[in-house]
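Colleague: quick one: sequence plus predicted model below, questions after.
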Amino acid sequence: MRVLILAAGMGTRMKSKYPKVMHKLMGKELLNWVIDTAKKLNPSKIAVVLGHKSEMVEQILTEDIEIYYQKEQLGTGHAVMSAKDFINNEDILILYGDTPLITEETLNKLVNKHMETNADATVLTTILDNPKGYGRIIKNENGKLIDIIEEADTTEEQRNIKEINSGFVIYKGEKLLYGLSKIKPNNNQGEYYLTDVPKNLNYVETYVLEDFTEVLGINNRVQLAEAEKIMRKRTLNKLMLNGVTIVDPESTYISPDVEIGQDTIIYPMTIIFGNTRIGEECEIGPMTRIVNCEIGDFVKIIRSECEDAKIENNVSIGPYSRLRTGTYLKENVKIGNFVETKKTIINKNSKAQHLTYLGDATIGEDVNIGAGTITCNYDGINKHKTYIGNRVFVGSNTALVAPVDIQDDVLIGAGSTITENIPKGSLALGRAKQITKENWVYKKREKGE
């Protein structure tokens, strides 16, 4: 089976300089939602038909996706004709780039119905109490599909039909090519309708979908927000049924690609996106944002941001911490309030509890980083690395001017500026001698100064 995705529309109702299919739903482009669902069906090939601002859409596609172009907007039938070279004797499933809510389960049922019946085509339909705006399914007295009529071309009697066309169809490849050769733009829109293909075939089946929301198309930003709400609820329900506690689903945003282990608790106002994996019995949130992170078991993250980070078991983070790209926290590490890390490895049992910046650093085991410590990793041109060994105690308000190598068992006095390497077991101080002038303030006051 092959999959062809139509994504050539202009999407003028989005009121945007970007093509409609590039707009994002829960952090991922509409078109890529459809592509990722299609890939789960294990098709032999996937292709998309592009049109409006195709050069922009191409940038979000992977190399395994074939691309065809619809140079003129002459209807869905014309869009498929533009990819005629993609159609062969394999079955071909037609999807749409602006319908991201379709599920793998529904498409598998459609494909199975098609294969079981050996139909020329199988159309995904659904029943609506108010079918306004949709093409109607016309059946004969035996309940077999004989035509699909777009609403603009329906009679008054046909407009009362409640079974509508979703747009999703699977064809035998050769039958689709035959049907395309027969369609003409003889309609009120002057377009080549793909919906005219089934009436030119001998045997067309239907599969009736129960959940109409799966085939909702997105044409404006109001519908985009509605789709986001549906996808979010679907995702959160699945997680909760699999053993994750979500305290307030109304304020929690988790993308469907995220994996979370049992007995983890997600507190309110938390956002988790991307390729994120969270282990068991963690506590995440409130007011936390996590993107593309690998998180172990028994981890606590409170009011913090984590992006492209790896976090092992029993780590605590926050509140108000920021873990940037390249952060790797090993077991039992503690990152406290107002701590920022970037391209930094912190080994077991080490901690940075307060007001600290650690960039381009490697920190050993059992290290204490005092409040106000920073790694001065940037000289205005290049970034430099800091190495801190095991069992090092860094006093508060210390500046480590990279590149610098601090070996095991070093103690650095508070308020130091460290510019040179420190051998193991040493005490290092890098501050000016304190000067105290007794009664200096009182003498100045007496002089009126």
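Modeller: Thanks, I have the structure now.
Colleague: all contacts plus neighbour counts: C-alpha atoms, from now on.
Modeller: Will do.
Colleague: what are the ranges of the helices in the stretch 1-150 of the chain?
Modeller: 30-39, 54-58, 76-81, 104-117 (DSSP state H, counting those that start in this stretch).
Colleague: second structure follows, compare the two:
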Amino acid sequence: MRTAPGVALGGGRYRLLRRIAVGGMGEVWEANDDALARAVAVKVLRDEFAGDPGFLERFRTEARNSAALHHPHIAALFDYGEQDGSAYLVMELVVGEPLSDLLEREPVLPARRLLPMLAQTARGLHAAHLAGVVHRDVKPGNILIARSGKVKITDFGVSLAADQKTMTATGMVMGTAQYLSPEQAVGRPATPLSDLYSLGVVAYEGLAGKRPFTGPTAVDIAVAHVNDPVPPLPASVDRKLAALVMRLLSKEPTDRPASGEELAGLFDRLMPQTPPSGVAVLVGKPTRAREARRSTPPPAAPEQTPDGHDGPPSYPPSRRERAGRGPRDATLQDGTRRNRHAVDEGPLDGVLATAMGWVRRLRLPLVALVLVLVALLGAALADRLLGSAPVEPTGGVLVVAEYPRGGPPGGMIAAEPTRDGAPARADAVPARNGDPRPTEVKDS
């Protein structure tokens, strides 16, 4: 069966888009499920194996074993079909990368990052083992890491169910030599503990940056798994974690953890924040902003350099510091800074705070009162300076003072009203009835 972008499988339902990977028995394509309008992964038997009854039967076995597994950490199988003497599997599309690509890019992974992946893989394997399926080919290339960090186990192509007969000849080894368990290397049947040994090799590789056993040929590597002791892990690896990995790589299966579930629990105890789902999630207790501010610890004191001074200065001292007057914003002993406008705390802080509060509340009324007083004083002063005063009445007639036409040579205004009410002239000349009345000025 020819594979290329645009080729449709399953009666035109699955349309191939691009090739993702190529394995020993098949190639994986990203495709579109036109019937359900979703992205899927399609594994197609390679052209050189098309028409081979043995490989077709293995494809069918993988389809049956995968269809029996339903677990968050196992890639789900959607469909299976045969076309033009070949076969294909339609599976869940995992957007991410295999662990092998990650280890090629970062040979050594920190335990905080690696342990959740191992725990998730162990849980997925445990689910398969409970269903009676042994993977037999656990390796980084078959452990997919989604962008969210979630693990998906894939490629059950050489898996074996409990009720299935082996399709290999006597003494024929199935699996990848670098991750092969000792019992598989000598031709004994693979068990769930064999999958845990292979996962131990993956753990060793992620912590040490290399596999425990290497050799010029696959046979040499398989013999090393059987006979050679496991090289110690680097001293930088936590002792408890190193002991667990060595236990996984025990030559005797009974010395390994009893199940994938037990192994996942051991990984969780080494990483306390890994929940049962296997995905490390940090969740903090929700607090109000005010409580968060109260609980915030004071800033740590600056680190001391070997010469006894506080850490390296970030800027030269100011003029005030050079003059010995200290900076404008002094640094307290607890590491906090005191602003030049700040008020030192004392026993009267509460009283002062209360008084300042009342002042702020009465500020507007006080300003209005001051403005009213200023206006009243201004009006009184203007009336005093510009107003006129009435004179005492004479003969029952109120005489209003007027400004004189002139005054005596000395500048004194001495005009007084006459007995008949007509004022005399300021220059001692009797005033006539038609003349205007002068202003009366009294000095007391």
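Modeller: Cool, got the structure. Everything quoted here is computed from the prediction, not taken from an experiment.
Colleague: quick one: TM-score?
Modeller: After superposition, the two chains reach a TM-score (TM-score structural alignment, normalised by the length of the second structure) of 0.21; 141 aligned residues with a CA RMSD of 6.2 Å.
Colleague: ranking the helices of the stretch 1-150 of the first structure by burial, who's on top?
Modeller: The highest mean neighbour count among these, using mean count of other CA atoms under 10 Å, belongs to helix 76-81: a mean of 23.
Colleague: who are the packing partners of that one?
Modeller: Secondary-structure packing of helix 76-81 of the first structure (3 or more CA pairs under 8 Å, 6 or more residues apart in numbering; DSSP states H and E): strand 2-7.
Colleague: show me what counts as buried in the top helix by length along the first structure.
Modeller: Counting residues, the longest helix found in the first structure (DSSP state H) is helix 221-241. Neighbour counts over helix 221-241 of the first structure (16 or more other CA atoms under 10 Å) mark 224, 227-229, 231-233, 235-236, 239-240 as buried.
Colleague: and of the helices of the stretch 1-150 of the first structure, who's closest to I284 of the first structure?
Modeller: helix 30-39 (26.2 Å; CA to CA).
Colleague: run the angle between that closest one and strand 2-7 for me.
Modeller: 170 degrees (axes from the mean of the first three to the mean of the last three CA atoms, to 10 degrees).
Colleague: still on that earlier bit, out of the buried residues of helix 221-241 of the first structure, which is nearest to T37 of the first structure?
Modeller: M231 (13.5 Å).
Colleague: check for me that N32 of the second structure belongs to a strand.
Modeller: Yes: using DSSP: H, G, I helix; E, B strand; the rest coil, the assignment for N32 of the second structure is a strand.
Colleague: which elements pack onto the longest helix of the first structure?
Modeller: Helix 221-241 of the first structure packs on strand 24-25, strand 253-254, going by 3+ CA pairs under 8 Å, 6+ apart.
Colleague: so how far is R289 of the first structure from E105 of the first structure?
Modeller: Distance, E105 of the first structure to R289 of the first structure, by CA to CA, to the nearest Å: 30 Å.
Colleague: neighbours of E174 of the first structure, how many?
Modeller: Using other CA atoms under 10 Å, the number of residues around E174 of the first structure comes to 15.
Colleague: host element of it?
Modeller: helix 173-182 (DSSP states H and E).
Colleague: cool, R58 of the second structure as well?
Modeller: helix 53-67.
Colleague: which secondary structure elements does the next helix or strand after that helix contact?
Modeller: Next in sequence after helix 53-67 of the second structure, counting helices and strands by DSSP H and E, comes strand 77-83. In terms of contacts (3+ CA pairs under 8 Å, 6+ apart), strand 77-83 of the second structure is packed against helix 53-67, strand 86-91.
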